[in-house]
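Visitor: output the structure for:
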Amino acid sequence: MSEVSARKATKTVFRTVPPQEVSADRKARTWITRGGNFAVCYSEVEPGAVLAREDNPEEYMVILPPDGTTATIEAGSERIEAGSDSLTIVPPGASRIVATSKGVIARIFSKGSEDIMAKASNVEAYADGAPELAPPDLWPEPYDGYRLRHYPLAQYATPGGERIQPRVFRSTNMLVNIFAHYHTRRDTKALSPHWHDDFEQASLCLNGRWIHHTRYNWGSDLDEWWPDDHEEIDTPSVIIIPARAIHTSRDIGPDGPESSLYDIFCPPRLDFASKKGFVLNEDEYPLPANASDRAVKTGGTLLSWQKPA
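Guide: Predicted coordinates for the structure are as follows:
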């Protein structure tokens, strides 16, 4: 990491600020927080709430947490009943999500969804276009073409297993790591400070209380230094961790209450995607043709599950 941090992290605690969208029937309230190449939309919905896209240019992801939220998701001629604790990848074009219960729906959109990006609460933080980030190039189309892809997440978690259980999925334009929810706090002697030189990370937390420890890379001008950030943050919330910032996250408080963490990257991370068996839907999406020639600019201490065997 050799360059100065270009911007501070954005932290949004939903419900403490006004939503960016409220449906006409008031059945859906949506908060939007963006990074340079993606946006996270957190929606609180009532039964019958509709979240529709008339002609979305790229795939997007839909997360239903394990809180009882259910929804019908439609795209083209396809229709699925999405249960609680699931991930759905929605193809480009027209789509429609109808809530069939009260709960939370999280959606992740790429930079191609310009209308979503423009509505974000922190849009001014990216007025410069985020030139420090690698371009969000689309990866190749899925082997069997674009379609709805639905993943019930419970089948990818081991009950009573290790505290950190990564569940990584990707599309043509993004990658998510949906950690299995856990009830024991992170060991403060086993943290993982690291950074990403040319891409951002969003960490969406729907349960628990968190500290996203952040240290910015300094330059030669003392007046432009930013102090370390160790602020406690409530949930539901999201942090956009900028490129070049050293960071690590931990949930705090006593053991027992549930914590949840969803890490988001756009475009997909090549280091994760090229590690055989790590991305759970890797057989559905090809790697870029020049994958072996691409450098992945990340550094620092990595979690044990990120290290090669």
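
Visitor: going forward, measure contacts between C-alpha atoms and count neighbours the same way
Guide: Will do.

Visitor: list the contacts for the spatially most central residue of the chain?
Guide: The centroid of the chain falls nearest to residue 264 when counting by Cα atoms, centre = their mean (2.6 Å). Residues counted as contacts of residue 264 (Cα atoms under 8 Å, 6 or more residues apart in numbering) are 174-177, 201-204.

Visitor: all helices for the chain, in order.
Guide: For the chain, helices defined by DSSP state H occupy the ranges 114-119, 270-273.

Visitor: the longest one: which residues count as buried?
Guide: Just to be clear, that refers to helix 114-119. Across helix 114-119, burial judged by 16 or more other Cα atoms under 10 Å covers 116-119.

Visitor: so which of those residues comes closest to residue 127?
Guide: residue 118 (10.3 Å; Cα to Cα).

Visitor: my read is that residue 111 contacts residue 117, right?
Guide: Yes - here residue 111 reaches residue 117: they are 6.7 Å apart, a contact under Cα atoms under 8 Å.

Visitor: mutual contacts of those two, please.
Guide: The contact sets of residue 111 and residue 117 overlap at 38-39 (Cα under 8 Å, 6+ apart).

Visitor: would you turn the buried residues of helix 114-119 into CSV with distance to residue 268?
Guide: Supplementary listing: these in CSV, determined by distance: Cα to Cα, whole Å:
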residue, distance to residue 268
116, 20
117, 18
118, 22
119, 23
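
Visitor: which one of these sits closest to residue 298?
Guide: residue 117 (25.3 Å).

Visitor: my guess is the closest one meets residue 108, correct?
Guide: No - Residue 117 is not in contact with residue 108 according to Cα under 8 Å; the separation is 10.8 Å.

Visitor: any residues in contact with both of those two?
Guide: Common neighbours of residue 117 and residue 108 (Cα under 8 Å, 6+ apart) are 38-39.

Visitor: what's the neighbour count on the closest residue to residue 216 other than its chain neighbours?
Guide: Nearest residue to residue 216, sequence neighbours excluded (Cα to Cα, 6 or more residues apart in numbering): residue 245, at 4.7 Å. Neighbourhood size, residue 245 [other Cα atoms under 10 Å]: 27.

Visitor: to compare with the earlier structure, here is another sequence to fold:
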Amino acid sequence: MYVQSDPRSTLASEPKPATRVHESFFGSQLALFYETEPQASDSNGETWISRGQNFVVAYSKGQAGGSFARVAQPDEYALIIPDRETSVEITTADGTTTVPGYSVAFIPPGDSTIKLLTGGTIVRLFTPKSEDLAAAASNAKAFGGAHPNVPPFEPWPEPPGGLTLKWYTLDVPEDPNRFGRIYRCTTFMINYLTPRNGPRARDKVSPHHHDDFEQCSLALTGAFTHHLRWPWTTNMNTWREDEHLFCGSPSICVIPPPSIHTTTAEGPDVNQLVDIFSPPRMDFSAKPGWVLNADDYPMPE
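Guide: Got it, this is the predicted structure:
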């Protein structure tokens, strides 16, 4: 349910499969990085790790010169550099590239290193194929078994010519016909939403649900309340209480299907949220012009 001015209101015109009847539900997951100890801390910086069923988030406050390496990485992973003042060098088998701040990058499998040229924040996104990071997540025990409503992860097709380092600036003009700034790779879709100054209007929220994929909402600045409600089925034993989860930043909220959800910005200043999906969303990808790097990564046939 979207207000008419929300670009997602046009998604309703797309053909959709019949709504699934869910027999069980899985609760939300919160990771409040700002009030918990990091999962890793050394001379390179501090890193908080949390996960959903199909993804792992590693949020790092890195030191200048700090190095974050992956050896024999099994699949493509993503990097968000949220601050303009932070720049990094990324080294892969093809060489070394300097990537400026306020960018996203997609890094190929194999050996790679991210070196911070300046101190700052980086956010890395992995699938659970990165077993070391999945095991290190603060909520690893919550995902010891199969998720009842999320299909097993399947990567999207590789670009022609194979996987190489690609990076994109987030500094692109706003477009009222496009929802946020969306980039995708074989493993992730990142939607860097338009920052909101001050609280969200209470009469223009967007409650909606997803049948079979998770949403990870990453709060970079400001504060948010994530509102979740689960359907009532004929089996009252599966019912869950509504949730209104207040989160400062940095933090993540994992919103599981098929919960009805919407998020309200709460901070008095800049509230910056990033929505993350793994694998990429088909409905967003099908909208012409929404995915800014669509020419680089093909959709499944």
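
Visitor: counterpart of the residue nearest to the centre of the first structure over in the second structure?
Guide: Under the alignment (TM-score structural alignment), residue 264 of the first structure maps onto residue 276 of the second structure.

Visitor: how close does its match get to residue 163 of the second structure?
Guide: Using Cα to Cα, to the nearest Å, residue 276 of the second structure is found at 20 Å from residue 163 of the second structure.

Visitor: equivalent analysis for residue 37 of the second structure, please.
Guide: Residue 37 of the second structure is 35 Å from residue 163 of the second structure, by Cα to Cα.

Visitor: ok, the two, which is more surrounded?
Guide: Counted by other Cα under 10 Å, residue 37 of the second structure and residue 163 do not tie: residue 163 has more neighbours, with 17 against 13.

Visitor: contacting residues for the more buried one?
Guide: 76, 108-109 are the contacts of residue 163 of the second structure under Cα under 8 Å, 6+ apart.

Visitor: go again using 7 Å as the cut-off
Guide: If a contact means Cα atoms under 7 Å, 6 or more residues apart in numbering, then residue 163 of the second structure has residue 108 as its contacts.

Visitor: same question for residue 252 of the second structure.
Guide: For residue 252 of the second structure, the contacting residues are 30-32, 216-219, by Cα under 7 Å, 6+ apart.

Visitor: next one: residue 31 of the first structure
Guide: Here residue 31 of the first structure is in contact with 14, 19-21, 41-43 (Cα under 7 Å, 6+ apart).

Visitor: and the alignment partner in the first structure of residue 27 of the second structure, how many neighbours?
Guide: Per TM-score structural alignment, the equivalent position to residue 27 of the second structure in the first structure is residue 8. Here the count is done by other Cα under 10 Å, and residue 8 of the first structure has 17 residues near it.

Visitor: can you pull the contacts of the closest residue to residue 8 of the first structure other than its chain neighbours?
Guide: Nearest residue to residue 8 of the first structure, sequence neighbours excluded (Cα to Cα, 6+ apart): residue 242, at 6.6 Å. Shown in contact with residue 242 of the first structure (Cα under 7 Å, 6+ apart): 7-9, 200-201.

Visitor: buried members of these into ChimeraX, please.
Guide: Of the contacts of residue 242 of the first structure, the buried ones can be selected in ChimeraX as follows, counting by 16+ other Cα under 10 Å:
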select :7,8,9,200,201
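
Visitor: aligned partner of the residue nearest to residue 216 of the first structure in the second structure?
Guide: Under TM-score structural alignment, residue 245 of the first structure pairs with residue 259 in the second structure.

Visitor: first to last residue in stretch 192-202 of the second structure, what's the distance?
Guide: OK, stretch 192-202 of the second structure end separation, Cα to Cα: 22 Å.

Visitor: do you know how far residue 273 of the second structure is from residue 103 of the second structure?
Guide: With Cα to Cα as the criterion, residue 273 of the second structure and residue 103 of the second structure are 15 Å apart.

Visitor: ok, these two, which is more surrounded?
Guide: Ranked by neighbour count (other Cα under 10 Å), residue 273 of the second structure and residue 103 place residue 273 first, with 26 against 19.

Visitor: for that one, which non-adjacent residue is closest in space?
Guide: Counting by Cα to Cα, 6+ apart, the residue nearest residue 273 of the second structure is residue 219, at 4.7 Å.

Visitor: pretty sure the one you found contacts residue 250?
Guide: Yes - with contact defined as Cα atoms under 7 Å, residue 219 of the second structure counts as touching residue 250 (5.3 Å).

Visitor: related to what we said a few turns ago, dump the contacts of residue 264 of the first structure into a markdown table; add distance to residue 52 of the first structure as well.
Guide: Below are those laid out as a markdown table (distance: Cα to Cα, whole Å):
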| residue | distance to residue 52 of the first structure |
| --- | --- |
| 174 | 20 |
| 175 | 22 |
| 176 | 22 |
| 177 | 25 |
| 201 | 26 |
| 202 | 23 |
| 203 | 24 |
| 204 | 22 |
